[in-house]
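A.B. asks: What shape does this take:
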Amino acid sequence: MQKLRSVKEVPQDLTNTLVNIIELRADFELAMVEQYSPWLVNAPTVDSRLFVAKLVSDELNHGWQLVRLLEEFKVKDVIERISNARLGIHKLEVSNLPLFNWEDVIAFTFLVDGAGLYQLKILKDCSFEPLSTLASSMIKEEESHIFFSQNELRNYQNKNRMQGAINFWFPRAVEMLHMTWSLNETHLRDLNISDLTKNDLINGYIKTTNEELKKCGYNEVNYDKALHYNVVLK
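C.D. replies: Purely as a prediction, here's the structure:
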């Protein structure tokens, strides 16, 4: 499909799918601001506090860039819903869970934010050019988050505690991808978002992530758990 350079060029039947994708991503980014914010003061070292400050700044900027993109679609109700969302009422269940300890922060960043990065690498090829451009600009910052969390995983002293956090967050990251790609598959292909099936995409994330975890000294995770989250894309 040829590049769509503005909202005016988007076919009517693809508009709702694009809005759903952007809304879900914006809500995810802004939810992370809430989840990470307590660790601005509770992170264990000065370096880790600086890292969290970058996380919060980056995710807040990403969220509002996506909201500004939604403004071009004239969807005031969607923007209002994103603006009013708080922990407990975000669209993805993984976005409604607090990060109770530092192991949660690191595992969440590597796995859940990592799933978000995986999504961005697919969205950068989207035929809707404003979303493609924005996704491409976000990737470098997200990669820096994963790089830091990977180093923390590799050097963490209490491997058992960290493995527990990994076991908790891994299936939720996978479920997040399931929910993200539960949109109309024909529309996704028409937008050049992916020519792979949802299962191929998710299996690729699982395989790559488990390989990286093994390199960092952790066990592979049995991700095939019955986590049934009720996500309604409006």
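
A.B. asks: can we go C-alpha only for contacts and neighbour counts from here?
C.D. replies: Noted.

A.B. asks: Look up how far residue 149 lies from residue 162.
C.D. replies: Here residue 162 is placed at a distance of 12 Å from residue 149 (C-alpha to C-alpha, to the nearest Å).

A.B. asks: what's the overlap in contacts for these two?
C.D. replies: Common contacts of residue 162 and residue 149 (C-alpha atoms under 8 Å, 6 or more residues apart in numbering): residue 107.

A.B. asks: Count the residues that sit near residue 119.
C.D. replies: Residues near residue 119, counting by other C-alpha atoms under 10 Å, number 21.

A.B. asks: Against residue 9, how distant is it?
C.D. replies: 24 Å.

A.B. asks: So which residues of the chain form helices?
C.D. replies: 12-36, 39-42, 46-71, 76-84, 102-108, 114-123, 129-155, 159-180, 185-190, 198-215 (DSSP state H).

A.B. asks: Just name the most buried of these.
C.D. replies: helix 102-108 (a mean of 22; mean count of other C-alpha atoms under 10 Å).

A.B. asks: what does it rub up against?
C.D. replies: So helix 102-108 is contacted by 36, 43, 44, 99, 149, 152, 153, 161, 162, 165, 166, 169 (C-alpha under 8 Å, 6+ apart).

A.B. asks: of all the residues you listed, which two lie farthest apart?
C.D. replies: 44 and 169 (20.7 Å; C-alpha to C-alpha).

A.B. asks: How about residue 87: what's its closest non-neighbour residue?
C.D. replies: residue 96 (5.0 Å; C-alpha to C-alpha, 6 or more residues apart in numbering).

A.B. asks: and for comparison, fold this next one:
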Amino acid sequence: MQKISNVKEVPQDLRNIIIDIIQLRADFELAMVEQFSPWLVNAPTAEDRLFVAKLVSDELNHGWQLLRLLEDFGAINIVNQIQNLRLGIHKLEVSNLPLFNWEDVIVFTFIIDNAGLYQLRILKNCSFEPLSNLASNLIKEEEYHITFSKNELKNYNNKNRVQGALNFWLPRAVEMLYQFKTLNETQLKDLNISELVKNDFIDNFIKTINNEIKELGYSEIDPYKNLYYNIALK
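C.D. replies: You can find the predicted model right below:
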């Protein structure tokens, strides 16, 4: 697969889909800043507050880097639009939901960051090198977020409350992944990232995350029984 090293080399027919991918991801990262920010002061312990501070800083930096890529494409209107989005009008529905309690925070980090990490691992193979390189750089920080949340889940006292949060957020993660299926598969194939819209990609994510859920001492979840949207996903 021929690599594309800068924006000027991107074929005209691939520009819009690259912009769409970056736009969705940038909004996702910046929405998390909004979702997590209340927990900078409300997290249960000083250690938890330090974690949230790092998470917010990481996601803000991720969003900022993605916006810079959009600026390289000259998509200034899109950059301005993303910067003005707020809870309730973000592009991905998972980004429009507040985190009401600490169980939501740690489960959201574990489930939704895992879904985002699955996407990054595909995007790092993208033939558009600036996006590929950025995805590779983001992976390590996302893995740290997930490791912290897994430790919290493993040692959490109220298992029932966590199970309820897991039951809620896994379907939201699946919905998030399905929202990417509107992207053009042929163009994604040209960019070496067509796995983003494959059903087996989503099925593998569900299987993997359920295995981890069981290892942490919680019950396996069928996300298709608790979907936010009344749409046929299979």
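
A.B. asks: circling back: give me the aligned partner of the residue nearest to residue 87 of the first structure over in the second structure.
C.D. replies: Structural alignment (TM-score structural alignment) places residue 96 of the first structure against residue 96 in the second structure.

A.B. asks: That match and residue 88 touch, don't they?
C.D. replies: Yes. Under the contact definition of C-alpha atoms under 8 Å, residue 96 of the second structure touches residue 88, with a separation of 4.6 Å.

A.B. asks: who's more crowded, those two?
C.D. replies: residue 96 (18 against 14).

A.B. asks: mind listing what that one touches?
C.D. replies: So residue 96 of the second structure contacts 31, 86, 87, 88, 89, 90 (C-alpha under 8 Å, 6+ apart).

A.B. asks: would you list those in a markdown table and tack on distance to residue 63 of the second structure?
C.D. replies: Converted to a markdown table, the contacts of residue 96 of the second structure look like this (distance: C-alpha to C-alpha, whole Å):
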| residue | distance to residue 63 of the second structure |
| --- | --- |
| 31 | 9 |
| 86 | 14 |
| 87 | 16 |
| 88 | 18 |
| 89 | 17 |
| 90 | 14 |
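
A.B. asks: Now flag whichever of those is closest to residue 139 of the second structure.
C.D. replies: Once C-alpha to C-alpha is applied, the member of those that ends up nearest residue 139 of the second structure is residue 31, at 18.1 Å.

A.B. asks: Wait, the closest one touches residue 84, no?
C.D. replies: No. Residue 31 of the second structure is beyond contact range of residue 84, at 10.7 Å (criterion: C-alpha under 8 Å).

A.B. asks: before we move on, back to that, quick one, which of the helices of the first structure is nearest to residue 227 of the first structure?
C.D. replies: With C-alpha to C-alpha, the closest approach to residue 227 of the first structure among the helices of the first structure belongs to helix 159-180: 7.1 Å.

A.B. asks: who touches the closest one?
C.D. replies: Residues contacting helix 159-180 of the first structure (C-alpha under 8 Å, 6+ apart): 21, 24, 92-94, 103-104, 107-108, 111-112, 115, 119, 153, 156, 198, 202, 206, 218-219, 221-225, 227, 229, 231.

A.B. asks: hmm, 6 Å instead?
C.D. replies: 103, 104, 107, 112, 223 (C-alpha atoms under 6 Å, 6 or more residues apart in numbering).

A.B. asks: between those, which is nearest residue 187 of the first structure?
C.D. replies: Nearest to residue 187 of the first structure among the contacts of helix 159-180 of the first structure, with distances taken as C-alpha to C-alpha, is residue 112, at 25.0 Å.

A.B. asks: how about that closest one, what's its partner in the second structure?
C.D. replies: In the second structure, residue 112 of the first structure lines up with residue 112, judged by TM-score structural alignment.

A.B. asks: neighbours of its match, just the number please.
C.D. replies: 22.

A.B. asks: residues in contact with it?
C.D. replies: Counting by C-alpha under 6 Å, 6+ apart, residue 112 of the second structure has contacts residue 173.

A.B. asks: at 8 Å what do you get?
C.D. replies: 169, 170, 173.

A.B. asks: Redo these as a markdown table? Include distance to residue 55 of the second structure.
C.D. replies: Output for the contacts of residue 112 of the second structure, formatted as a markdown table (distance: C-alpha to C-alpha, whole Å):
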| residue | distance to residue 55 of the second structure |
| --- | --- |
| 169 | 18 |
| 170 | 20 |
| 173 | 19 |
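
A.B. asks: Out of these, the closest to residue 74 of the second structure would be?
C.D. replies: residue 173 (30.8 Å).

A.B. asks: Let's check: the centremost residue of the first structure is which one?
C.D. replies: Nearest to the mean C-alpha position of the first structure, by C-alpha atoms, centre = their mean, lies residue 116 at 2.7 Å.
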